[in-house]
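# Curious how this folds, go ahead:
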Amino acid sequence: MVTRTRLYHDGTLVLEGFPASDVSAHLADPASVLWLDLHRPGPAEFTMLGQEFGIHELALEDAAHRGQRPKLDRYRTHEFLSAYAVTVSPDGAQLAYSEIAVFLTSQAM
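I've put the predicted structure just below:
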């Protein structure tokens, strides 16, 4: 699984490529905002998201199962966005799409 991390402090990128296990330490600072990109996460990654960010179990379940309808669900501490990215082939003859699941908190995406 590919993981990408970025940490911003007061709107400035200060660190990237750190291990996802460092998330809690970075979120302790209220001026920090974190980007965590997980490509094809498995059960362990969804468990980590629930523990580190307090993501609701229904949102985690929706993110784990492909084929969700586009939607924005609001929870007490976060939002869950399900959407599709569409790309056009260089010759313009074909469309391709991929499903995207996004969790938004006050300090993380």
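# Every contact and neighbour count from this point should use C-alpha atoms.
OK.
# Which other helices and strands does the longest helix along the chain contact?
Counting residues, the longest helix found in the chain (DSSP state H) is helix 43-53. Packed against helix 43-53, as judged by 3 or more C-alpha pairs under 8 Å, 6 or more residues apart in numbering; DSSP states H and E, are the following elements: helix 57-64.
# Also compute the angle for the helix it packs on relative to helix 43-53, please.
140 degrees (axes from the mean of the first three to the mean of the last three C-alpha atoms, to 10 degrees).
# and this one, so I can compare the two:
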Amino acid sequence: MAPMVQTRLYRTGELEREDVAFNELDDLVRQEGVTVWVDYTSPTPDDLAGIEKVLGLHRLAVEDAVHDHQRPKLDRYPTHLFLAAYHAELGSDSDELKVSEIKALITKRALVTVHGPT
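Have a look, this model is predicted:
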């Protein structure tokens, strides 16, 4: 199954557009006032290789982003942060606890989120 990828471009805090093409990211993340959000659902390491290069992400952070069952943590790298966190909620029609894992790679002008299917 191919990963689902959604992108959004914010300029000075306002949503400017969605579905930003990957080949635009390198130029966009160099512009002042721009933040790009790239949201991946179930990516592989190969799926993240391009964004790793464009944003200068550390290989270990990218590996952690694609592997499930990370411990909750915040790792600092010279150019970015890596966050692994969990969300838990009680089902509205049952007493079943649903736990979801999300990972984030955070730079000055980009947010990359990685999660499983919802």
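# ok so, going back, now the longest helix of the first structure: which residue numbers in the second structure?
Aligned using TM-score structural alignment, helix 43-53 of the first structure spans residues 45-55 in the second structure.
# Just the buried positions in that stretch, please.
Across stretch 45-55 of the second structure, burial judged by 16 or more other C-alpha atoms under 10 Å covers 48, 51-52, 55.
# likewise stretch 11-31 of the first structure?
Result for stretch 11-31 of the first structure [16+ other C-alpha under 10 Å]: buried residues 20, 23, 26-27.
# Please, where are all the strands along the first structure?
Assigned by DSSP state E, the strands in the first structure fall at 2-9, 12-16, 32-39, 71-74, 79-88, 95-104.
# what range in the second structure matches the fifth one?
Per TM-score structural alignment, the counterpart of strand 79-88 of the first structure in the second structure is residues 81-90.
# Work out the gap between the matching stretch and the centre of the chain.
12 Å (C-alpha atoms, centre = their mean, to the nearest Å).
# ok, average deviation of it from the first structure?
Here stretch 81-90 of the second structure, set against the first structure after superposition, deviates by a mean of 1.1 Å using mean C-alpha distance after the TM-score superposition for the first structure.
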